[in-house]
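S.K.: sequence first, then the predicted structure, then my questions.
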Amino acid sequence: MPILGFFTGWLYSMAMVFTGASGNLSVALYLASIAEVGQGRTLTRVEITAIAWAMNIFSGIINTVGTKAIGRMSTFNVWWTLGGTLVLAITLLVKAPVKNSPDFVFTNFQNFTGWESRGFVVLLGFLQAVYTLEGCETAAQVAEEAVRAEILAPLAVVGSIAGSWFIGLAYMLSLLFAIQNIASVQATTFAIPISQLFYDAVGPQRRRRFFHHA
């Protein structure tokens, strides 16, 4: 039915807009947290918004006029994600002064969301897992340009989901084993709360040493 195709196209378009915006906002929040951790400077909401908009504009320019570089950037991002996740996971597990037990990681349930329904809170947690599916459909979009697309395109979709799931699981487990104080993360003043988790696990001394050498 044409009407279903119309709505599907619009939903997908809006999803791409919101996905890109959320990613660029995350970049801005991480940069704001880096500024606060490293230099003790708290960025204002206006400054964070300006960074996010700068990332939006930069992304738009790259996708409009830099199509030849997108392939190289995608390859770089794959290795950056793999290597960066490995470094983060090892750093957390090695440097965290207290390692949580498997019982805490796999069976403990704590609700700091303000919602009383445990089922609803679990569903909220699944929102993060949705990122596992992000981008997997792009293999189908470029299938017409690929050799043996009938084989390689499905493999690319499945490989993208499986790879994201595995990397995300490893990263999530390292966070759960290394987290020192949930209340500290919840009450953080950093722009993005996960920065507090890294700060607590790695420690301020190593942070100062890093920025001193930088």
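M.R.: That came through, no problem.

S.K.: every contact and neighbour count from this point should use C-alpha atoms.
M.R.: Will do.

S.K.: how many neighbours does Phe120 have?
M.R.: Phe120: 11 surrounding residues under other C-alpha atoms under 10 Å.

S.K.: want to compare, so here's the second one:
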Amino acid sequence: MGDAREVVLASHNAHKLGELRSIIGPDLGGLELIGYTGPEPVEDGVTFAENALLKARAAAAHTGLPALADDSGIAVDILGGSPGIFSARWGGPARDDRQNLELLLWQLTDVADEYRAAQFICAAALVLPDGREHVELGIWPGRVLREVDGNGGFGYDPIFAPEGSAHSAGALTADEKNQQSHRSRAFRAIAPVVRSLVQ
């Protein structure tokens, strides 16, 4: 069991922990965001919010600490919101970023620019050991480009142009992305809730 001033991030991804410490660490009012090494649940929810809650519940139950988790992906309007919750495995069982990206580009080959609207969506979930729960959504609107632009970021970043930009999220610096991404929007929205509920 951890310290009462700790909040566990329900992810085994050290990069994500560092990113979120940078994004919301100063907004947590002295609470420390720590990593998680416990079991991860099967993500069988049908929305980003459901999957984020599954992860946060598992981490809160395992550690006895307040837990934060997120689930995110890209939703393309003309594909009815797909890949959506299947973003990480859109290209097949290998769960390979490049295959996912290339399949999406191929599916949109003949789609005119005005119909390539998309958004990155992130659900951030907080679960307390006493069972209280809260979810915030972060939405980053934009469009799918016709080819890879930039070599930064990960996932679909190199083919997603944020609204008002001619370049992809993959062309942004880490700091620029942290100022505007779907993940930063969701976690900045949930940070005051964490402060108010975690004593």
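M.R.: Received the coordinates, thanks. Given the structure is predicted, the values throughout are model-derived calculations rather than measurements.

S.K.: now what about the TM-score between them?
M.R.: Once superposed, chain against chain, the TM-score is 0.29 (TM-score structural alignment, normalised by the length of the second structure); 101 aligned residues with a C-alpha RMSD of 5.3 Å.

S.K.: where do the strands sit along the second structure?
M.R.: 6-9, 32-34, 67-76, 117-127, 133-144, 160-162 (DSSP state E).

S.K.: closest one to Arg185 of the second structure among these?
M.R.: Set against Arg185 of the second structure and scored by C-alpha to C-alpha, the strands of the second structure come closest in strand 133-144, at 4.7 Å.

S.K.: list the buried residues for the strand or helix carrying Ile3 of the first structure?
M.R.: Assigned by DSSP states H and E, Ile3 of the first structure belongs to helix 2-39. For helix 2-39 of the first structure, a neighbour-count test (16 or more other C-alpha atoms under 10 Å) marks 20-21, 24-38 as buried.

S.K.: got the buried residues for whichever helix or strand comes after it?
M.R.: Under the assignment DSSP H and E, the closest C-terminal helix or strand after helix 2-39 of the first structure is helix 45-65. Buried positions in helix 45-65 of the first structure, judged by neighbour count with 16+ other C-alpha under 10 Å: Ile48, Thr49, Ile51, Ala52, Trp53, Met55, Asn56.

S.K.: against Asp200 of the first structure, how distant is the spatially closest residue to the third one that is not a sequence neighbour?
M.R.: In this structure, Ile51 of the first structure finds its nearest non-sequential neighbour in Ala28, 5.4 Å apart by C-alpha to C-alpha, 6 or more residues apart in numbering. Distance, Ala28 of the first structure to Asp200 of the first structure, by C-alpha to C-alpha, to the nearest Å: 21 Å.

S.K.: Thr85 of the first structure too?
M.R.: 18 Å.

S.K.: these two: who's more crowded?
M.R.: Asp200 (20 against 17).

S.K.: and the strand or helix carrying that one, what does it pack onto?
M.R.: Counting by DSSP H and E, the element that carries Asp200 of the first structure is helix 194-202. Judged by 3 or more C-alpha pairs under 8 Å, 6 or more residues apart in numbering; DSSP states H and E, the packing partners of helix 194-202 of the first structure are helix 2-39, helix 67-95, helix 182-186.

S.K.: would a markdown table of the ones you listed with distance to Phe166 of the first structure be doable?
M.R.: Formatted as a markdown table, those follow (distance: least, C-alpha to C-alpha, whole Å):
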| stretch | distance to Phe166 of the first structure |
| --- | --- |
| helix 2-39 | 20 |
| helix 67-95 | 10 |
| helix 182-186 | 24 |
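
S.K.: please, where are all the helices along the second structure?
M.R.: Counting by DSSP state H, one finds helices in the second structure at the ranges 14-24, 48-63, 97-107, 174-180, 182-197.

S.K.: need the winner for burial among those helices.
M.R.: helix 48-63 (a mean of 23; mean count of other C-alpha atoms under 10 Å).

S.K.: tilt between that one and strand 67-76?
M.R.: Angle, helix 48-63 of the second structure to strand 67-76, by axes from the mean of the first three to the mean of the last three C-alpha atoms, to 10 degrees: 160 degrees.

S.K.: relative to strand 133-144, how tilted is helix 48-63 of the second structure?
M.R.: Using the same axes, to 10 degrees: helix 48-63 of the second structure against strand 133-144 is 140 degrees.

S.K.: hang on, the earlier thing: wait, which of the helices of the second structure is closest to Val76 of the second structure?
M.R.: Of all those, helix 97-107 comes closest under C-alpha to C-alpha, at 9.4 Å.
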